[in-house]
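Undergrad: Provided below are the primary sequence and the corresponding predicted coordinates.
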Amino acid sequence: MKFQVVIEEDPEDGGYIVHCPALKGCWSQGDTIDEALDNIKEAIFGYLKTLNERAMHGLKSPDKAMIREVAVI
């Protein structure tokens, strides 16, 4: 799966913050862009794993969550 992510410089702490708009609340950070991208990949994996586990146990996904495939740029 591919997702678009938004990377911004962190003016307060240095480094970069990154989030995935398609996955509400899925954020990460890193000292470099590459580190931030590696970290958001892990965060996305964990987010999707949690959604899958909730679905397997019959738990409702929060806020009508939708998963869509997009390209990472």
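TA: Perfect, I can see it now.

Undergrad: going forward, measure contacts between C-alpha atoms and count neighbours the same way
TA: OK.

Undergrad: quick one: the strands in the chain?
TA: Counting by DSSP state E, one finds strands in the chain at the ranges 6-9, 16-19, 27-30.

Undergrad: Next up, a structure to set beside the first:
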Amino acid sequence: MNLTIEIEQEEDGRFIAEVIDFPGVLAYGQTREEAFVRVQALALRVLADKLEHGEVTHSSS
């Protein structure tokens, strides 16, 4: 699974990263890398929750 992550710098200097595929999944960091790592971890938690609740379907290729 590939996730699209967008990172922008806020006016206060912090970075915000957002996973486009999961609305509302975003994280702040003091650096681009920190924001990136935090949003990846959050996306994995959201994905795990969706899997546990049967919300994710898969297709066989």
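TA: Arrived safely, thanks for sending. Quick caveat, the model's predicted, so the values are computed rather than measured.

Undergrad: buried set for stretch 37-50 of the second structure?
TA: Neighbour counts over stretch 37-50 of the second structure (16 or more other Cα atoms under 10 Å) mark 38-40, 43 as buried.

Undergrad: which among those residues gets closest to F22 of the second structure?
TA: F22 of the second structure has its nearest neighbour among those in A43, at 7.4 Å by Cα to Cα.

Undergrad: So that closest one sits against F22, correct?
TA: Yes: at 7.4 Å, A43 of the second structure counts as touching F22 under the criterion of Cα atoms under 8 Å.

Undergrad: looking at the strands of the first structure, which is closest to M66 of the first structure?
TA: Comparison of the strands of the first structure against M66 of the first structure by Cα to Cα identifies strand 16-19 as nearest, at 16.1 Å.

Undergrad: Would you mind finding the most buried of the strands of the first structure?
TA: strand 16-19 (a mean of 22; mean count of other Cα atoms under 10 Å).
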